[in-house]
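> I'd like to go over a predicted model; first the sequence, then the structure.
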Amino acid sequence: MVEQQYPEVLTIAGSDSGGGAGIQADIKTMQACHVYSSSILVAITAQNTLDVQAVLPMPIKMINAQFASIYADFDIKAAKTGMLADSQHVRCVVKNIKQYHITPLIVDPVMVAKGGTRLLTQEAIETIIQDLIPLADIVTPNLPEAEAITNMRIISKADFETAAKKIAAMGAKNVIIKGGHGQGKTVSDYVLLADGHDFWLSGDRYDTKRKHGTGDTLSSAITSALAKGYSIEKAIRFGKKFVDMAIKKGIVVGHGHGPLNHWAMQGDHDEI
């Protein structure tokens, strides 16, 4: 008998019944990155690759109980947030993050599903800006989310840089603005680090509709890398590579916006 110890991580998010995004994508990614994933379920969705049909937030009492249970037993090395449903649930999560001194914390401000369905109310967006982003070690909005957070259009590289500085001024230590919703043959993400160092990460734009859960996967890969002791910059670069491979080596699932291939990097042990 051989027993091994792995870093323990936490995802705080909603469930995707179709398995492509949300807590399901988080756990698949974390498992592929060789860390142990625990989870706190904030909301349930009825969802497939075509659309989100229903959303049901969990009772606040149950969310609090999940936090208490996790932190009574597990040694969490890094955590991430995903879809948090509404303002009341964002405040509940924020309270628990403070209570259990959760760090490093990666905030993926999930607002819109790949099919276009809005997953977060405007009031909840404001609560994320005021209460959650200031707790983030890394915040990872895509273009529409960054525009909603900063209340500005983001088109040029200068816009990316301005928006990232605005988000950093809200309290986030490190900022990634993802360029997947942009145009062109390459996808370019802009990274602004806490020390002022910034850089662009570019990769091929693949002609596929199988990109459901991209943001969840990126933030989960970064969380996993941080738990394993990677620096902030190395963790971000690893996350970008993980997502690129998960899209490039696609799988055929469903009839709409299909999920990524979360085992695409299996066997590439030097990188995970």
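Received the coordinates, thanks.

> going forward, measure contacts between C-alpha atoms and count neighbours the same way
Noted.

> what ranges do the strands span in the stretch 51-200 of the chain?
52-57, 76-81, 105-107, 138-139, 174-177, 186-192, 198-204 (DSSP state E, counting those that start in this stretch).

> tell me what the fourth one is packed against?
Contacts defined by 3 or more C-alpha pairs under 8 Å, 6 or more residues apart in numbering; DSSP states H and E place strand 138-139 against strand 105-107, strand 174-177.

> Let's have those in JSON lines, adding distance to Met245.
Output for those, formatted as JSON lines (distance: least, C-alpha to C-alpha, whole Å):
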{"stretch": "strand 105-107", "distance to Met245": "21"}
{"stretch": "strand 174-177", "distance to Met245": "19"}
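
> Included below, for side-by-side comparison, is a second structure:
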Amino acid sequence: MAHIALTIAGSDSGGGAGIQADLKTMSALGVYGASVITAVTAQNTRAVTAVHAIPLDIIEAQISAVLGDLDVRAIKIGMLATPGIIDCVCRALKGFDGAVVLDPVMIAKSGDALLAPDAVSALRRRLAPRATLVTPNLPEAAALLEGPVARTPAEMVEQGKALCAGGAQAVLMKGGHAEGALCEDILISGGEVLASVTAPRQHTRNTHGTGCTLSSAIAAGLAKGLPLVEATAEAHRYVQQAIAAADGLNVGHGHGPLHHFHHVWG
């Protein structure tokens, strides 16, 4: 019987992030991926040139269709774009008792905004408390807390605890935007650090979709029944391997994607 995960996110026409990266990741990790599209972006490795939000009734209908038929064990939530979409997703998930991984997508790798400024507070108030895990990068965590960007592991822990105090069950503070030879992600629940995973910082510009890939990889692990710490560690290993193989893809002329199927071809 297949393990099933659902991604609720935006579409990336370039294929490197969003729904496309999520489904590739889930498949690569042995999980059947279903999808709900919240927005369609005109996007490549260089820029996001247009965004079209999907009507709320269609988003709700997609969620209802999937959850009404498929045995979904975990949901990854990515790009939501507007406060209306955030409210819609919150309503549609009432009654779902599986794991929810929230990746608070705000800015694309190209620097283009993917979340309306007035949607940040809605994300913090409505959706973060609904999540099993929130996976912000350092600028996203700062935006959610309306504070400065964390610069040290101690500050990352402090901000992770603050997000938990605000309602999130657990937070993975991602250190990709920090400096130093090592990249450290810190998993926090309540007032405690559950785990810390580190890897040598890889020097490549082909990291488009890293956050989407990590959050959907964790959701895949949770869908398979792994405990949160183990699912996070497995996802971290997978992402590091996908980044290491990224330069071999040679896709596009900007920030290229990870190699999601590095273990299969290339």
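Yep, that arrived. Values in this document were obtained by computation on a predicted structure and should not be read as measured data.

> which one of the strands of the stretch 51-200 of structure 1 has the most crowded surroundings?
Stretch with highest mean neighbour count among those: strand 138-139 (a mean of 29; mean count of other C-alpha atoms under 10 Å).

> tell me the average deviation of that strand from structure 2 after fitting.
Here strand 138-139 of structure 1, set against structure 2 after superposition, deviates by a mean of 0.4 Å using mean C-alpha distance after the TM-score superposition for structure 1.

> can you pull out the helices in the stretch 51-200 of structure 1?
60-71, 87-99, 122-127, 143-150, 157-169 (DSSP state H, counting those that start in this stretch).

> Could you tell me where the shortest one falls in structure 2?
Spelled out, it's helix 122-127 of structure 1. Alignment of helix 122-127 of structure 1 against structure 2: residues 117-122, by TM-score structural alignment.

> residues in contact with Gly267 of structure 1?
By C-alpha atoms under 8 Å, 6 or more residues apart in numbering, the contact list for Gly267 of structure 1 is empty.

> Specify the local secondary structure of it.
coil (DSSP: H, G, I helix; E, B strand; the rest coil).

> pull the longest helix from structure 1.
helix 232-248 (DSSP state H).

> who's in contact with it?
Here helix 232-248 of structure 1 makes contact (C-alpha under 8 Å, 6+ apart) with 193, 201, 203-204, 206, 210-211, 214, 217-223, 225-226, 260-265, 271.

> OK, contacts around Met26 of structure 2?
Ala5, Tyr32, Gly33, Ser216, Ala217, Ala220.

> Now intersect the residues you listed with the helices, please.
Ser216, Ala217, Ala220.

> So what does the second one match up with in structure 1?
Under the alignment defined by TM-score structural alignment, Ala217 of structure 2 corresponds to Ala221 in structure 1.

> so how far is His101 of structure 1 from that match?
Using C-alpha to C-alpha, to the nearest Å, Ala221 of structure 1 is found at 21 Å from His101 of structure 1.

> The two: which has the busier surroundings?
It is Ala221, of Ala221 of structure 1 and His101, that has more neighbours when counted by other C-alpha atoms under 10 Å, with 31 against 11.

> ok so, going back, now the helices of the stretch 51-200 of structure 1 in CSV, with distance to Val52 of structure 1 and mean neighbour count?
Shown next, in CSV, are those (distance: least, C-alpha to C-alpha, whole Å; neighbours: other C-alpha atoms under 10 Å):
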stretch, distance to Val52 of structure 1, mean neighbour count
helix 60-71, 22, 15
helix 87-99, 19, 17
helix 122-127, 18, 17
helix 143-150, 18, 19
helix 157-169, 28, 18
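
> how about the equivalent of Lys161 of structure 2 over in structure 1, what does it touch?
Here Lys161 of structure 2 is matched to Lys165 in structure 1, going by TM-score structural alignment. Going by C-alpha under 8 Å, 6+ apart, Lys165 of structure 1 touches Leu192.

> and if we set it to 10 Å?
Thr150, Asp159, Ala172, Asn174, Val175, Leu192, Leu193, Gly196 (C-alpha atoms under 10 Å, 6 or more residues apart in numbering).

> Wasn't Gly20 of structure 1 part of a strand?
No - counting by three-state DSSP, Gly20 of structure 1 falls outside a strand, being coil.

> What lines up with it in structure 2?
By TM-score structural alignment, Gly20 of structure 1 lines up with Gly16.

> how far away is the closest residue to its match other than its chain neighbours from Met79 of structure 2?
Once flanking residues are discounted, Gly16 of structure 2 sits nearest to Pro257: 4.7 Å by C-alpha to C-alpha, 6 or more residues apart in numbering. According to C-alpha to C-alpha, Pro257 of structure 2 and Met79 of structure 2 sit 17 Å apart.

> ok, so of the contacts of Lys165 of structure 1, who is nearest Val42 of structure 1?
Nearest to Val42 of structure 1, judged by C-alpha to C-alpha, of those is Ala172 at 22.2 Å.

> corresponding residue for Ser35 of structure 2 in structure 1?
Checking TM-score structural alignment: Ser35 of structure 2 goes with Ser39.

> State whether its match and Tyr71 are indeed in contact, as I suppose.
No - with contact defined as C-alpha atoms under 10 Å, Ser39 of structure 1 does not count as touching Tyr71 (11.3 Å).

> what's Thr198 of structure 2 in contact with, if anything?
Gly175, Leu182, Cys183, Glu184, Asp185, Ile186, Ala233, His236, Arg237.

> Pull the most distant pair out of those.
Leu182 and Ala233 (15.8 Å).

> residue range for stretch 231-239 of structure 2 in structure 1?
The aligned range for stretch 231-239 of structure 2 is 235-243, by TM-score structural alignment.

> May I see the buried residues of that stretch?
Ala235, Ile236, Arg237, Phe238, Gly239, Lys240, Lys241, Phe242, Val243 (16 or more other C-alpha atoms under 10 Å).
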